[in-house]
Each structure stands twice: as structure tokens, then as C-alpha cells.
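Undergrad: mind looking at a prediction? Sequence and model below.
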Amino acid sequence: MKGKRTQLDQANCGIARTLEIVGDWWSLLIIRNAFHGVGRFSEFQKSLGLAKNILSARLKKLVENGIFSIEPDDESSSIHRYVLTDKGEKLYVVLIALWQWGEENCFKPGELKHVMVDNRNRKPLGRLQIKAKDGRVVGPRDFRTIRIESTGKRAAERRA
């Protein structure tokens, strides 16, 4: 018998809380497809080949968490569209980070058939970089999380 899934919505970690909302692969693929212009339930279902009950559950969760809003469809009053909210649109950074990591680590040379480009000049996007407030590029071992008290003071440091 399977145990109850751990809930992360109260975790004191931005990564854990994010994963609670968008942490399964179907949710991220639904969001990816929304960035490609998909908006109707039937379009998501067709493009992803996802069972209707799973798609319905994921969309419901994404709406409840403010990633999508439901809006009337211009073509039919009986159909609605799932539209990314401002909160949902901010996930573009996550999708690009995943894309770039995948480009670098999941394909053999010459195997990748698509490239992420800038709409304005159709040139490949530059690599994402994390920068400190002073502009320095920060690498994977150059940061940590610091516990803060409600007053905003640093109480204790720990490695992320």
C-alpha cells in the first residue's frame, strides 16, 4: 500500500514550495505548451497525449495556485481557455533553465533538432547566468541560504 504523499506547501524552502505546485513533469509540459499557444483542454490533451483525468487534475491545481486563469474562448461560449497569469509567465525562466540543462546534458552531438531563439532576431538565447547584486556571475558553489528572523536579521547560515 502506498503512503500518503508528503505535502511541501508549508516547507520553509522556495524550491520545495515550487515543486509542490509545478513539480511533476506533466505540469511543466502543460506550462511549456501554454507558452507555445495551447490553451484549450482538448489542445493540451491532443498535444501531450495525456489521460483526461490526469490533465484535468493538473490544470485544476495550476488554476488553484494562480499559474493559469480560466477565460472564455472567443470562438465558442461553451469552451474556455487556460491562460498563463503573470505568476505563470514568470516560470519561463524555469523552462529555459531546464531546456538549457537538457541541451547540454541529454543529447548526443547532432541529435538536438530544435534551438531556443529570441523572437526579435531569431538568434539562439544566451546561457542563463546567476549574478550577485554587484553583477558578478555566481557559480554552483558560490551561494548559500541564510536563515532570517522575522526582523530580517541573519540568525544562522547554512549551506544550500
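TA: Yep, that arrived.
Undergrad: hey, let's count contacts and neighbours off CA atoms from now on
TA: Noted.
Undergrad: show me what the one helix or strand residue 53 maps to is packed against.
TA: In the assignment (DSSP states H and E), residue 53 maps to helix 52-64. The contact analysis (3 or more C-alpha pairs under 8 Å, 6 or more residues apart in numbering; DSSP states H and E) places helix 52-64 against helix 14-22, helix 25-35, helix 41-48, strand 68-72.
Undergrad: now the angle from the third one to helix 52-64?
TA: Regarding helix 41-48 and helix 52-64, their directions subtend 120 degrees when assessed with axes from the mean of the first three to the mean of the last three C-alpha atoms, to 10 degrees.
Undergrad: so for helix 41-48, what gets flagged as buried?
TA: Within helix 41-48, the residues scored as buried using 16 or more other C-alpha atoms under 10 Å are 41, 44-45.
Undergrad: got another one to weigh against that:
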Amino acid sequence: MERVSGPYPIRGSVSLPESELRWRFSRSSGPGGQHVNTTDTQVEVLFDLAATSALPEVWKERALDRLSGRLADGVLTVRASEHRSQWRNRETAARRLAALLAEATAPPPGPRRATRVPRGVVERRLRDKKRRADVKRGRGRGQGWD
């Protein structure tokens, strides 16, 4: 069996170390014939986010806060079973975990700067609104409506 191509980059020079990942394998559900009944192709990768030393402390706190709904005792679990190959499911799960951590550790967006709506936009909206009202007002009082 080929080795999983790790470590998986999160952002910048920070990456998921292979040594901190735990793997669990089980049989996938769904169609697959005899193959699905004999091989453990479903993959779960577990990453102890609360105890990791791979992430900077600020990132770790941010990820713990943002992923709190997905954690079980500080451990983040990602499952993959869409491929028939265990190796491909391992790759998918690890890549998905890295993407999830990259999103969770991203800095918060800057504050929104309030801007005024341009005068031309307001005038155009009011002009279109008046035109539409005139069209509607012109209906209903014609022939046969009295």
C-alpha cells in the first residue's frame, strides 16, 4: 500500500503533521459488490485540536472556538468514503481536514466600512419606480372596466 502524501499544508508554513493524525477504518456502506463486503475502505481521521503543538496558539484558540460544534473532547473527526480505495479515502479525508483547519484558523475579516449609495443609483431607482407606477396606474381604467 502506498504511503499517504503528508504533511498537508494548512496556511503558510504551517502544516498538519502525520504524527498527530489518528486513523480509523471501517467498511463503507452502499453499492460495491463483493469488494465492499471484504475491505475497510471508509476512513476517519482524528486530530486532537486541543492538544496539538502544530498550530500557533492564536490559531488553536480561534479553531477551537469556531469548530466547537464539531469537536468531541477537543478531537476533530473527518470521514471519507466516496472512493473504493482506502488510500484515496485517506487522501481525501486528510485534505478535507487541512481545508477545514485553514478556514477555521483564518483571521476574522476586517470591519465593514460604511459607504454612501451614489446619488445616480438613488435617482435611477426612483425614476424606474415612478415609471413602473405610471404603467400600473394606466391599467384598469380603459374600455370595458366601468
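TA: That came in fine, so what should we check first? Because the structure is predicted, anything quoted here is derived from the model rather than measured.
Undergrad: give me the TM-score for this pair.
TA: Once superposed, the chains reach a TM-score of 0.24 (TM-score structural alignment, normalised by the length of structure 2), with 54 aligned residues with a C-alpha RMSD of 4.4 Å.
Undergrad: relative to residue 58 of structure 1, which of the helices and strands packed on helix 52-64 of structure 1 is closest?
TA: helix 25-35 (6.1 Å; C-alpha to C-alpha).
Undergrad: and the contacts of the closest one?
TA: Residues from elsewhere that reach helix 25-35 of structure 1, judged by C-alpha atoms under 8 Å, 6 or more residues apart in numbering: 22, 44, 48, 55, 58-59, 62, 82-84, 88, 95.
Undergrad: closest to residue 102 of structure 1 among these?
TA: Nearest to residue 102 of structure 1 among the contacts of helix 25-35 of structure 1, counting by C-alpha to C-alpha, is residue 95 at 10.4 Å.
Undergrad: who are the contact partners of that closest one?
TA: Taking C-alpha under 8 Å, 6+ apart as the criterion, residue 95 of structure 1 is in contact with 28, 32.
Undergrad: secondary structure element holding it?
TA: helix 92-105.
Undergrad: before we move on, what about residue 156 of structure 1?
TA: Assigning secondary structure by DSSP H and E places residue 156 of structure 1 in strand 154-158.
Undergrad: and what of residue 122 of structure 2?
TA: Residue 122 of structure 2 is located in helix 119-137, with elements delineated by DSSP H and E.
Undergrad: got it, and residue 78 of structure 2?
TA: Using DSSP H and E, residue 78 of structure 2 sits within strand 75-80.
Undergrad: from the buried residues of helix 41-48 of structure 1, pick the one nearest residue 101 of structure 1.
TA: Among the buried residues of helix 41-48 of structure 1, and counting by C-alpha to C-alpha, the member closest to residue 101 of structure 1 is residue 44, at 24.5 Å.
Undergrad: where's that closest one relative to residue 147 of structure 1, distance?
TA: Residue 44 of structure 1 sits 40 Å away from residue 147 of structure 1, going by C-alpha to C-alpha, to the nearest Å.
Undergrad: in PyMOL, select just the buried ones from the contacts of helix 25-35 of structure 1.
TA: The PyMOL selection below is limited to those of the contacts of helix 25-35 of structure 1 classed as buried (16+ other C-alpha under 10 Å):
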select buried, resi 22+44+55+58+59+62+82+83+84+88+95
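Undergrad: return the member of the contacts of helix 25-35 of structure 1 nearest to residue 154 of structure 1.
TA: For the contacts of helix 25-35 of structure 1, the minimum distance to residue 154 of structure 1 (C-alpha to C-alpha) is 29.5 Å, reached by residue 22.
Undergrad: ok, now which ones touch the closest one?
TA: With contact taken as C-alpha under 8 Å, 6+ apart, residue 22 of structure 1 is in contact with 28, 62.
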